[in-house]
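Engineer: Sharing a model that was predicted from the sequence below.
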Amino acid sequence: MAYTVLIVDDEEGIRQSLGDILEDEGYEVLSTEDAAHAMRIIEADNPDLVFLDIWLPDRDGIELLEELRIKRPTLPVVMISGHATIDLAVKATRMGAYDFLEKPLSLERVLLTAQRALERGVLEKEFQALREDISRKWQLVGQSPVVRDLKDQITILGSNTSRVLITGESGTGKELVARLIHYNGPRASNPFIEVNCAAIPQELIESELFGHEKGSFTGAYERKKGKFELADNGTLFLDEVGDMSLQTQAKVLRVIETQEFQRVGGSKKIRVDVRIIAATNKELHEEVKKGNFREDLFYRLNVIPLHIPPLRERKEDIPLLVDYFLEEFSQEYKKTRKRLTEEAMQVLINYDWPGNVRELKNVIERLVIMTRHDTVTEKDIFLYNIGKKDYFSYKTLKEAREAFERDFILAKLRENNWNISRTAEVLNIERSNLHRKIKNYGLS
């Protein structure tokens, strides 16, 4: 497919000669002498590249460039002029012009600039499409007051680079919120690197975070960059930060304070510029009291605290979430979009969703795949044991084990009318141990 190039210049000779050069190279050429007509052509024909003169009869070319950068940010614009100053050229490039060419125009320079500007335009369009795809994928769905407030906070946090500590139960969407903060900020085009501190063995987490040199330990066959280095100029998301060992916490604290670190087995100091967003499902201030988490690191991470409520506290968002996931999975699996009966939707609303949004998402995915008819009834939903906890919705064995233990203890307490001694005997544990678990799981 031939690229379309628009030439905007008040000199007919320039339009003719420049047009001939570009047409000889296979480009489709459109031309006009004024800014107003140029905007109409751009709206109607969507050219791939614009050669724009500084001086036009009806408008200043710099003003038109400014408008194009707002309305068509991915459209490459090359400025041309026979009376330009260095200051004007610098101003144009700072405003987003791809290049600035002086008249008389050089044939080789025009063709090389056109080729490179079009390549840049393609890359910018691909990047814009990727950002839009990311925006569709990472959405905070809901209109409840708590979600509207959360969206407002994300917008505010996106405009700066302060550290954020996100708290909330498993499955509430802590990673989603972290990504939204990143993608709504000035670092959106730079890396977002995630580290699940609970999923990495303690003996390997320093290598994961800071990298290692070749031969620094058994199995280190080559040098490897760590997550801090990979996240340079971007965002590092420390998920489940409460599961980090005290030794690693001390090293992370030093990096936060100095923005410098050394790879494992290395001596060279590596400097980075990284925004840190941390998340946990633990009460970190309680972990500090127990001596499991460094107080100084807690205060460093907790510059901006952000809490995500569990799904049971925003049940008015469930229909919107169901609709969103139905659409997502219908497209992903190329299935006819299903609808839920009112009774089926009420079953979902009445359920407490201990696995939160992640559990709801898993249920809707299964319904889209496994339900043969287009209308989902409450019978279809009951097939998936809604009302019983979906332990498979948890990310780690630790989370699933804790959830099961909580539910099992609660069931036995109810069976024994909350008689602690009898329940402890049934569970075959000490009364003091049961008291501690009741307190830890908030069952009192």
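Structural biologist: Cool, got the structure. Residues are numbered from 1 along each chain as shown.

Engineer: use CA for all of it now, contacts and neighbours both
Structural biologist: OK.

Engineer: all strands of the stretch 251-400 of the chain, in order?
Structural biologist: Taking DSSP state E, counting those that start in this stretch, the strands of the stretch 251-400 of the chain run over residues 260-262, 269-271, 275-280, 304-307, 339-340, 375-376.

Engineer: Which strands or helices does the fourth one pack on?
Structural biologist: Packing contacts for strand 304-307, counted by 3 or more CA pairs under 8 Å, 6 or more residues apart in numbering; DSSP states H and E, involve strand 164-167.

Engineer: From the chain's centroid, how far away is the strand it packs on?
Structural biologist: Relative to its chain's centre, strand 164-167 lies at 15 Å (CA atoms, centre = their mean, to the nearest Å).

Engineer: another structure for you, compare them:
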Amino acid sequence: MARDKCGKILIVDDNEDVLLSLNMLLKPYVEAIRVINTPERIIEFMDSFKPDVILLDMNFHRDAISGEEGYEWLDKILKHNPKSVVLFITAYVDTEKAVMAIKAGAIDFIPKPWDKKKLLDTVKSAVELSKERNRNINNQKQYTITEVSPQEAFARFIGECPAILDLKAQIKRVASTDANVLITGENGTGKDVVAHALHNLSARNTKPFVNIDLGCIPENLFESELFGYEKGAFTDAKGAKEGRVESANEGTLFLDEIGNLNLQTQQKLLTMIEKRQTQRIGSNEVNNVDVRILAATNANLCKKVGEGEFRQDLFYRLNTIELHLPPLRERGEDIILLAEHFLNIYSGKYSVGKVVLGASAKKKLMQHTWPGNVRELQHCIERSIVLNDKPELSAEDIRLETSSTASASYLTIGGIENVESLNLQTLEREAIKRAISLSNGNLTQAAEMLGITRFALYRKIEKLGI
């Protein structure tokens, strides 16, 4: 969670020891904390303290393990503010409760006893989700306006392998047009970096760049986030809100994880693209908009079209130009270039002086398959800087992710040979169940085992009816 403080946390638990422990643990990392030992005061603190995240105990009576009280209070919290981000605290976690909690609207579990690092990571992710849900509230536009040179536009785009050099050349050609672009590639390859480069090299680079991560937004909020709403349009719409499309007017709208968009919102997005008009929920007024759309996905949209999960006409509209990012394992010496880039960033951030990679460290980095791609490499280098005080890192100082190992162990323990069907959906369902079971209901850990984001796991749970 680094040293930067983020978010306001409300902790609700009837155990004074738990309140004290969590308060002491989280205090150095967050902006403010409030603790209460009775759930009856939750709404009061929601209105006065306005927490970004609520840590809620599931059981408030001695020997209670059902979690029913937690579900009841979760329902009250979400009725009071549907955008609330709630993490359950419980010593009794199983697969059934984990799935029930997610369906009820919780974000994740914090098991007792907790692992400090996982707890901090979970809280940080929850705060980020809370900020995302509340972005643009009260019509405050949350976008970046930049004016940069072509050299600056590629400052974050590290790489010299043939595929990346060809991609940079394509970006330069495409950026000057207003063509919609679909950016494809595995998770963690840097699709957002490509989107920013396209915007920064375009004639729109002094106008808004609005990013909406559809993988972090509940499905029932897609439409309101994209198109906004008027006061009274639905329960809890206490004021008007500008949609992201309006915010991006004359600029660039970046739709990350476009494959998550439901069919109903796909239709409205298609209409907006074709007519260049947008309409808020609850309004009869139509507004003209001028936006360039960049979309990104790690999914096979052609397959989704064939399965009826993605509109073919929208796919063609988004796919005027397709730019593909290769996985890190196919980029050769770029691995070392990126590693050295992150070394410079984190050695400065943590004030440890100049740090270099030794020959054995470079060999280890080159031999790894990097299932998490550039994002995994970035975390690996940051972890190596934090845990070592050497001017030169060796192979033993490079601590690689274990998610691929955990996924492999599932195949060994659960075994494909023990699954009656080789249907991909069935295998995926069994893998998710197994990961949730192995992680004792900790969905953050389960997602790591599966090699996907926690929010992607939520969507799969809902989609597969687990």
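Structural biologist: Yes, it's here. Keep in mind it's a predicted model, so treat the numbers as computed, not measured.

Engineer: Using a markdown table, please lay out the strands of the stretch 251-400 of structure 1 together with distance to Arg401 of structure 1 and mean neighbour count.
Structural biologist: Formatted as a markdown table, the strands of the stretch 251-400 of structure 1 follow (distance: least, CA to CA, whole Å; neighbours: other CA atoms under 10 Å):
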| stretch | distance to Arg401 of structure 1 | mean neighbour count |
| --- | --- | --- |
| strand 260-262 | 36 | 20 |
| strand 269-271 | 39 | 13 |
| strand 275-280 | 17 | 24 |
| strand 304-307 | 24 | 15 |
| strand 339-340 | 32 | 18 |
| strand 375-376 | 31 | 16 |
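
Engineer: out of the ones you listed, which comes closest to Arg314 of structure 1?
Structural biologist: The closest approach between Arg314 of structure 1 and any of the strands of the stretch 251-400 of structure 1, judged by CA to CA, belongs to strand 304-307 at 13.4 Å.

Engineer: In structure 2, what residue corresponds to Glu208 of structure 1?
Structural biologist: Taking TM-score structural alignment for the superposition, Glu208 of structure 1 sits opposite Glu225 in structure 2.

Engineer: which position in structure 2 aligns with Thr371 of structure 1?
Structural biologist: Counting by TM-score structural alignment, Thr371 of structure 1 corresponds to Asn388 in structure 2.

Engineer: residue contacts, the nearest residue to its match once chain neighbours are set aside?
Structural biologist: Nearest non-adjacent residue to Asn388 of structure 2, counting by CA to CA, 6 or more residues apart in numbering: Asp397, 7.0 Å away. Contact analysis of Asp397 of structure 2 by CA atoms under 8 Å, 6 or more residues apart in numbering lists 361, 384, 388.

Engineer: Can you tell me which of these comes closest to Gly190 of structure 2?
Structural biologist: Distances from Gly190 of structure 2 to the contacts of Asp397 of structure 2, taken by CA to CA, are shortest for Ser384, at 21.2 Å.

Engineer: Please tell me I have it right and the closest one contacts Ile398.
Structural biologist: Yes: assessed by CA atoms under 8 Å, Ser384 of structure 2 is found in contact with Ile398 at 5.8 Å.

Engineer: where along the stretch 151-300 of structure 2 do the strands fall?
Structural biologist: Going by DSSP E, counting those that start in this stretch, the stretch 151-300 of structure 2 shows strands at 181-184, 209-213, 228-229, 241-242, 252-256, 277-278, 287-288, 292-297.

Engineer: Mind putting these into a markdown table with distance to Asn319 of structure 2?
Structural biologist: Below are these laid out as a markdown table (distance: least, CA to CA, whole Å):
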| stretch | distance to Asn319 of structure 2 |
| --- | --- |
| strand 181-184 | 5 |
| strand 209-213 | 18 |
| strand 228-229 | 25 |
| strand 241-242 | 27 |
| strand 252-256 | 13 |
| strand 277-278 | 20 |
| strand 287-288 | 23 |
| strand 292-297 | 9 |
